[in-house]
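**Q** please work out how this folds:
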Amino acid sequence: MLKIWGRSNSTNVKKALWAAAELGLDYEHVMAGGAHGVVDTPEYRALNPNGLVPVIEDDGFVLWESNAIVRYLAAKYGADMLWIDDAAKRADAEKWMDWASTTVIGPFTDIIWHTVRLPEDKRDPAIQARGVAAFAKALEIPEKVLSGQPWLSGTEFGIGDIPLGVFVYAWMELPLDRPDLPHIAAWYERLKERPAYAKSVMTPLT
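**A** Predicted coordinates:
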């Protein structure tokens, strides 16, 4: 059986949990990281020397890095579902995975830490505001794309929607001064209709 290590409030872990749920996979979820510990044990470091989450083990195959995990699960189990056979269409979807993990991760980190993760007396409103502005600016790019197609992956939901979909949950649900991005908002409503998204992503942020 597939085994997934990682705390359920981690955005990166949510990617793996969401992909597994979309694919209807049975899996064992082991809480790790943060208050749960585990990640500094020799046993865990043997799986992931970085000491980060998530990690999966699938029939003896161990893999870390959240986007790689999503790609692997989709490739192995997602024929006619998450996986896209056409190389060009798949690359067009996959670019959003890498974009989300480079362009928006910095602003998102500023937002999440200075809104909910840090104790109130350690939150810096200026850092939060900087994160919100940068995140909103970045979202103008997928906002334009989603004006012409329903999903970042194309005409159908796919792997390209997963990383940003996790970030957007926090963006839409936290008490932030957000600009009006109607196509992002409509995309988020479509995501919320997916049972796997509700189960794996729409969970507490702290």
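**Q** switch to C-alpha atoms for all contacts and neighbour counts from now on
**A** Fine.
**Q** any chance you could map the helices in this protein?
**A** 11-22, 42-47, 66-77, 87-100, 105-112, 125-146, 162-173, 182-192, 195-200 (DSSP state H).
**Q** quick one: which of the ones you listed is nearest L2?
**A** helix 11-22 (9.0 Å; CA to CA).
**Q** which other helices and strands contact the closest one?
**A** Applying 3 or more CA pairs under 8 Å, 6 or more residues apart in numbering; DSSP states H and E, one finds that helix 11-22 contacts strand 2-5, helix 66-77, helix 162-173, helix 195-200.
**Q** ok, and the closest non-adjacent residue to V116?
**A** Distances taken as CA to CA, 6 or more residues apart in numbering place T206 nearest to V116, at 6.6 Å, with adjacent residues excluded.
**Q** I'd like the helices and strands packed on helix 11-22 as CSV, with distance to R90 appended.
**A** Shown next, in CSV, are those (distance: least, CA to CA, whole Å):
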stretch, distance to R90
strand 2-5, 24
helix 66-77, 10
helix 162-173, 14
helix 195-200, 21
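**Q** select, out of those, the one closest to P49.
**A** The nearest among the helices and strands packed on helix 11-22, by CA to CA, is strand 2-5 at 13.8 Å.
**Q** out of the helices of the chain, which is the most enclosed?
**A** helix 11-22 (a mean of 24; mean count of other CA atoms under 10 Å).
**Q** could you also give me the structure for this second sequence? I'd like to compare it with the first:
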Amino acid sequence: MLTVWGRPNSINVQIVMWTAAELGLEVDRKDVGGPFGGLDTPEYLAMNPNGRIPTLQDGDLTIWESNACARYLAAKYGAGSLWPEDPADRAKADMWMDWKKTSLAGPMTTVFWGLVRTPEAERDMAAIGAAAQTSQALYAMLDKWLAGKDFVLGDSLTIGDIPAGAMAYRFMELVKDRPSMPNLEAWYGRLTSRQAYRDHVMLPIT
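**A** Here you go, the predicted model:
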């Protein structure tokens, strides 16, 4: 059985848990981080010297960083399904996975912290609004890419959909005043129809 350390409301943990669920893998998830603490203990730091979540254990193997964990699971357990066999397709999947972390995560984190973790009286609405606009522009890129496709690589869900798809739930719930993005909205609808997505991503945003 796999073990994942991390709280369920962490988007980075959700990426790993959603991936595992799509692959039908049994996971023992342990609450650490946030209100649970435990990230600075010698035992945890021995597994993950970065002191963050998630951490994945599969037998004697320990991995941290959400995209690395998701890639490992897909490569080992989902070859030909979540893990594309063609190197060009894998590169495209990697492109959108890394895009979420390097481009999308920054402005969406500002939106999330501003609207969810900050008391209303203390919110910097100008900064939140600017970050929401940036997030919209970024998701418009994905909307354009998805034209004529059901998923990022075509007809079926792959690892390329997972990180941006996990963030899409927060985008749709928190950024309400946004232009129509029909391809993105159709893609998001396909994600929300998946039980694994509902179980591990569509959770209270806290």
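**Q** send over the TM-score of the superposed chains.
**A** Here the TM-score for the pair of chains, by TM-score structural alignment, normalised by the length of the first structure, is 0.97; 206 aligned residues with a CA RMSD of 1.1 Å.
**Q** ok so, going back, for Y44 of the first structure, find the nearest of the helices and strands packed on helix 11-22 of the first structure.
**A** Among these, the nearest to Y44 of the first structure by CA to CA is strand 2-5 (9.3 Å).
**Q** for Y188 of the first structure, what are its contacts?
**A** G165, V168, Y169 (CA atoms under 8 Å, 6 or more residues apart in numbering).
**Q** just to revisit the earlier point, Throw the helices of the first structure into a markdown table and include distance to K3 of the first structure, thanks.
**A** Formatted as a markdown table, those follow (distance: least, CA to CA, whole Å):
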| stretch | distance to K3 of the first structure |
| --- | --- |
| helix 11-22 | 10 |
| helix 42-47 | 12 |
| helix 66-77 | 12 |
| helix 87-100 | 22 |
| helix 105-112 | 26 |
| helix 125-146 | 32 |
| helix 162-173 | 19 |
| helix 182-192 | 25 |
| helix 195-200 | 15 |
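**Q** and of those, who's closest to M1 of the first structure?
**A** Going by CA to CA, the one of these nearest M1 of the first structure is helix 11-22, 11.7 Å.
**Q** would you mind getting the angle between the closest one and helix 162-173?
**A** Going by axes from the mean of the first three to the mean of the last three CA atoms, to 10 degrees, helix 11-22 of the first structure is angled at 110 degrees with respect to helix 162-173.
**Q** where's the residue nearest to W18 of the first structure when sequence neighbours are not counted relative to A16 of the first structure, distance?
**A** Residue nearest to W18 of the first structure in three dimensions, not counting chain neighbours: S200, with 5.1 Å by CA to CA, 6+ apart. According to CA to CA, to the nearest Å, S200 of the first structure and A16 of the first structure sit 9 Å apart.
**Q** on that earlier part again, looking at the helices and strands packed on helix 11-22 of the first structure, which is nearest to R117 of the first structure?
**A** helix 162-173 (12.1 Å).
**Q** what's the average distance of that closest one to the second structure?
**A** Once fitted to the second structure, helix 162-173 of the first structure is off its aligned match by 0.6 Å on average (mean CA distance after the TM-score superposition for the first structure).
**Q** helices and strands around that helix, which ones?
**A** Using 3+ CA pairs under 8 Å, 6+ apart: helix 162-173 of the first structure touches helix 11-22, helix 87-100, helix 182-192.
**Q** would you list these in JSON lines and tack on distance to G37 of the first structure?
**A** Formatted as JSON lines, those follow (distance: least, CA to CA, whole Å):
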{"stretch": "helix 11-22", "distance to G37 of the first structure": "15"}
{"stretch": "helix 87-100", "distance to G37 of the first structure": "27"}
{"stretch": "helix 182-192", "distance to G37 of the first structure": "31"}
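**Q** closest to I111 of the first structure out of the ones you listed?
**A** For those, the distance to I111 of the first structure is smallest for helix 11-22, at 12.9 Å, taking CA to CA.
**Q** residue range for that closest one in the second structure?
**A** Mapped onto the second structure using TM-score structural alignment, helix 11-22 of the first structure spans residues 11-22.
**Q** identify the residue spatially nearest to H36 of the first structure, adjacent ones excluded.
**A** Leaving aside its chain neighbours, H36 of the first structure sits nearest to R7 (7.3 Å; criterion: CA to CA, 6+ apart).
**Q** now do the contacts for the one you found.
**A** Contacts of R7 of the first structure by CA under 8 Å, 6+ apart are V13, V30, M31, A32, G33, G34, H36, V53.
**Q** what's the counterpart of the fourth one in the second structure?
**A** Using TM-score structural alignment to pair residues, one finds that A32 of the first structure aligns to V32 in the second structure.
**Q** distance of I162 of the second structure from M108 of the second structure?
**A** From I162 of the second structure across to M108 of the second structure, the span is 16 Å (CA to CA).
**Q** and the gap between the residue at the greatest distance from the centre of the second structure and G114 of the second structure?
**A** Distance from the C-alpha centroid of the second structure, by CA atoms, centre = their mean, peaks at A121 (29.2 Å). With distances taken as CA to CA, A121 of the second structure is found 11 Å from G114 of the second structure.
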